[in-house]
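Peer 1: Got a predicted model here, sequence first, then my questions.
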Amino acid sequence: MTEELKTIEIKLQEQDDTHLLFGTHDKHIKIIEETTQTIIRTRGEVIQIQGTKEAIEGAAQVIRKLQELIRRGIQISSPDVITALKMLRSDSLDEFVEMYEEEIIKDRHGKPIRAKNVNQKKYIAEVKKHDVVFGIGPAGTGKTFLAVVLAIQALKKGEVQKIILTRPAVEAGENLGFLPGDLKEKVDPYLRPVYDALYQVFGVEHTNRLMERGVIEIAPLAYMRGRTLEDAFVILDEAQNTTVAQMKMFLTRLGFNSKMIINGDVSQIDLPKHKGVQSGLIHAQQTLANIKQISFVTFNANDVVRHPVVAQIIQAYDQAEKN
């Protein structure tokens, strides 16, 4: 027996920006309709939602939360709608508006940068509370971008004197030997997400000036050996490709008044399998789990802040690997 269809109505207020709420060509409404399996019609000052009782209540909750953001003067876009729907599914929609209350910094265009989901919010909180934080999860969850933004925030506040960004020189299916230049120049193309984050906040020219002055340093992990990193915000990206020895070497570089973020995706290890090399990230997870001053934040496919199909792609590959 099919469940009886019901209808619910939401009355729009004068302060509601309907163009922002509905999206260009009603894009936001279409996303809500498709995800909640409802039919949404707009008639003058009324939004009419039709579907099963549970579906229409969920869609109405999402629309009301988006209305609340707009009334607070926050510009919403498709990713915000998708986040609200994900939070509805995970029963955490109550935290949706609260997530937007904390602005980390503004980008070079004056646009606020905020957490985009509950795990990003947790990650930001853990970085503030701990000097060593591991961010573990799939690509697209915003780990690298957030780490760089938090480093820039610390630099701007004068909490650190420099930002150091590093990654191991392990190829993701390509061969570094065929790339021109020295080790740093060979690793640079692999640090593209780091540069993109810096450029979004500082712009290209200012980033380059800070790099020339040594305020921002981007270097392969091998360059960290023998150093003590003080008054620095240090980010290790692609940490799944470190060996156990490299991870230990990196973590023991931590000096006074410094913070370390170690990001990685344990499903994308490029270390040579035939040699039986263990990932330093997996080993660190097991070895350091009981140290209270170190925090581990785990992201999953639901935290992906790219196109919604990306999360489905990750889940499909995860399932295929399990099978």
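Peer 2: The structure has been received and is ready for your questions. Numbering: from 1, shown residues only.
Peer 1: Every contact and neighbour count from this point should use C-alpha atoms.
Peer 2: Noted.
Peer 1: Of all residues in the chain, which one is nearest the centre?
Peer 2: Compute the mean C-alpha point of the chain, and by Cα atoms, centre = their mean the closest residue is residue 142, 1.7 Å away.
Peer 1: Would you mind measuring from that residue to residue 292?
Peer 2: As judged by Cα to Cα, to the nearest Å, residue 142 and residue 292 stand 25 Å apart.
Peer 1: Below is an additional structure, to be compared with the one above:
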Amino acid sequence: MDLVGITRKQGNLSRGDIDRTLHISAPGRELHADPDAPFAAMFRAGDRSYNPRTAGQNEYWEAIQRSDITFAFGPAGTGKTFIAVVCAVQMFQQGKFDRIILVRPVVEAGESLGFLPGDVREKVDPYFRPLYDALMKMIPGDRLRKLLDRQIIEIAPLAYMRGRTLDNAFLIMDEAQNTTAGQMKMFLTRMGENSKAVITGDLTQIDLPRRSDSGLLGIEYILEGIKGIEFVKLKNSDVVRHPLVARIVGAYDRLLKNTADASGDAAQETGEALGKLPEHRGKPSSTSND
């Protein structure tokens, strides 16, 4: 929908409407649909509907529909996790899958949670809050609690998937950049009959002690050409949070690129990039009135 159409529908324009329209119209991100309704609603919950808001998000949603395994790479705020959860809930409610399983590698706890107090859910809840938040937007609280209690919707650390075969399930692995190669292989081989998987990650936010250990690095090279697997790369233009988020992500991207160009080495992490900058104390220069 163009700005005129948005104004007619809403009666006014927000800065976000303008930014999103400019992003959607950017070169190389052309739409392939009716310009008055570029993206069909993915899911309705009560009086709210959820639909892709950028061309990249629409490409991601379509990949999930047609593929058995979809990898989504992209910066914060591009909807990687939310769109995966929306698709999972939609397909579950359509009867295509019997359950939804959401996992994350719990790097902060070293994937070993025995030293933390409480049961498993209490231990991992802080790490899975974004997944709960997404589910709660689409499923009423009482029903969500019942589905969680019956393990029809399961949220667990990645380590708890070992040794299982998951049939008739929609699987989501979030923050996949923090898996090792072995963990990535383990997760991908959990799929049973009539299952679908979405793996999301951001290669600029690897929290492992050694970046090179990430199971998301090189995964496209390993799995290239395998039927039923797709890779989607979301960009800064797909960020749909506060407009400042896209600009902040862009600023960090420029930092990594500029320090790599200046040194001749790839600055893989923000910390490494900052370490290559000239010392800057940030003190104002003193002046004298004498």
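Peer 2: Yep, it's here. This structure is a prediction, so every number in the text was calculated from the model and none was measured.
Peer 1: Translate the residue nearest to the centre of structure 1 into the numbering of structure 2.
Peer 2: The equivalent of residue 142 of structure 1 in structure 2 is residue 79 (alignment by TM-score structural alignment).
Peer 1: Quick check, its match in contact with residue 57.
Peer 2: Yes: between residue 79 of structure 2 and residue 57 there is a contact at 7.3 Å, judged by Cα atoms under 8 Å.
Peer 1: For structure 2, which segments count as strands?
Peer 2: 43-45, 48-50, 69-73, 99-104, 153-157, 169-173, 196-201, 229-233 (DSSP state E).
Peer 1: what's the mean distance for the second one versus structure 1?
Peer 2: Between strand 48-50 of structure 2 and the aligned residues of structure 1, the post-superposition mean distance stands at 0.8 Å (mean Cα distance after the TM-score superposition for structure 1).
Peer 1: Let me see the contact set for the equivalent of residue 233 of structure 1 over in structure 2.
Peer 2: Residue pairing (TM-score structural alignment): residue 233 of structure 1 is matched to residue 170 of structure 2. Counting by Cα atoms under 8 Å, 6 or more residues apart in numbering, residue 170 of structure 2 touches 88, 92, 97, 99-101, 195-197.
Peer 1: and the two most separated of those?
Peer 2: The two members of the contacts of residue 170 of structure 2 with the most space between them (Cα to Cα) are 92 and 197, at 13.2 Å.
Peer 1: Tell me which of the two has more neighbours.
Peer 2: residue 197 (26 against 19; other Cα atoms under 10 Å).
Peer 1: I'd like to know how far the more buried one sits from residue 273 of structure 2.
Peer 2: 34 Å.
Peer 1: Please apply the same query to residue 90 of structure 2.
Peer 2: Distance from residue 90 of structure 2 to residue 273 of structure 2, by Cα to Cα: 41 Å.
Peer 1: do residue 188 of structure 2 as well
Peer 2: Counting by Cα to Cα, the gap from residue 188 of structure 2 to residue 273 of structure 2 is 33 Å.
Peer 1: again, but for residue 98 of structure 2
Peer 2: From residue 98 of structure 2 to residue 273 of structure 2 the distance is 46 Å (Cα to Cα).
Peer 1: what does residue 199 of structure 1 align to in structure 2?
Peer 2: Match for residue 199 of structure 1 (TM-score structural alignment): residue 136.
Peer 1: ok, now which ones touch that match?
Peer 2: By Cα under 8 Å, 6+ apart, the residues touching residue 136 of structure 2 are residue 144.
Peer 1: Show me what counts as buried in the helix or strand containing residue 60 of structure 1.
Peer 2: For residue 60 of structure 1, the host element (DSSP states H and E) is helix 53-71. Within helix 53-71 of structure 1, the residues scored as buried using 16 or more other Cα atoms under 10 Å are 55-63, 65-67, 69-70.
Peer 1: same thing with stretch 201-220 of structure 1?
Peer 2: Neighbour-count burial for stretch 201-220 of structure 1 flags 201-203, 207-208, 215-216, 218-220 (criterion: 16+ other Cα under 10 Å).
Peer 1: wouldn't residue 224 of structure 1 be in contact with residue 250 here?
Peer 2: Yes: at 6.8 Å, residue 224 of structure 1 and residue 250 qualify as touching, with contact defined as Cα under 8 Å.
Peer 1: who's more crowded, the two?
Peer 2: Applying other Cα under 10 Å to residue 224 of structure 1 and residue 250 shows that residue 250 carries more neighbours, namely 24 against 16.
Peer 1: what's the counterpart of that one in structure 2?
Peer 2: Checking TM-score structural alignment: residue 250 of structure 1 goes with residue 187.
Peer 1: Its match contacts residue 159, doesn't it?
Peer 2: No: contact criterion Cα under 8 Å: residue 187 of structure 2 and residue 159 do not qualify, at 9.1 Å.
Peer 1: List the residues that contact residue 273 of structure 2.
Peer 2: 255-256, 259-260, 267.
Peer 1: What residue in structure 2 is paired with residue 89 of structure 1?
Peer 2: The alignment partner of residue 89 of structure 1 in structure 2, by TM-score structural alignment, is residue 26.
Peer 1: So what's the residue count around its match?
Peer 2: 12.
Peer 1: Would you mind measuring from it to residue 271 of structure 2?
Peer 2: Following Cα to Cα, the distance that separates residue 26 of structure 2 from residue 271 of structure 2 is 31 Å.
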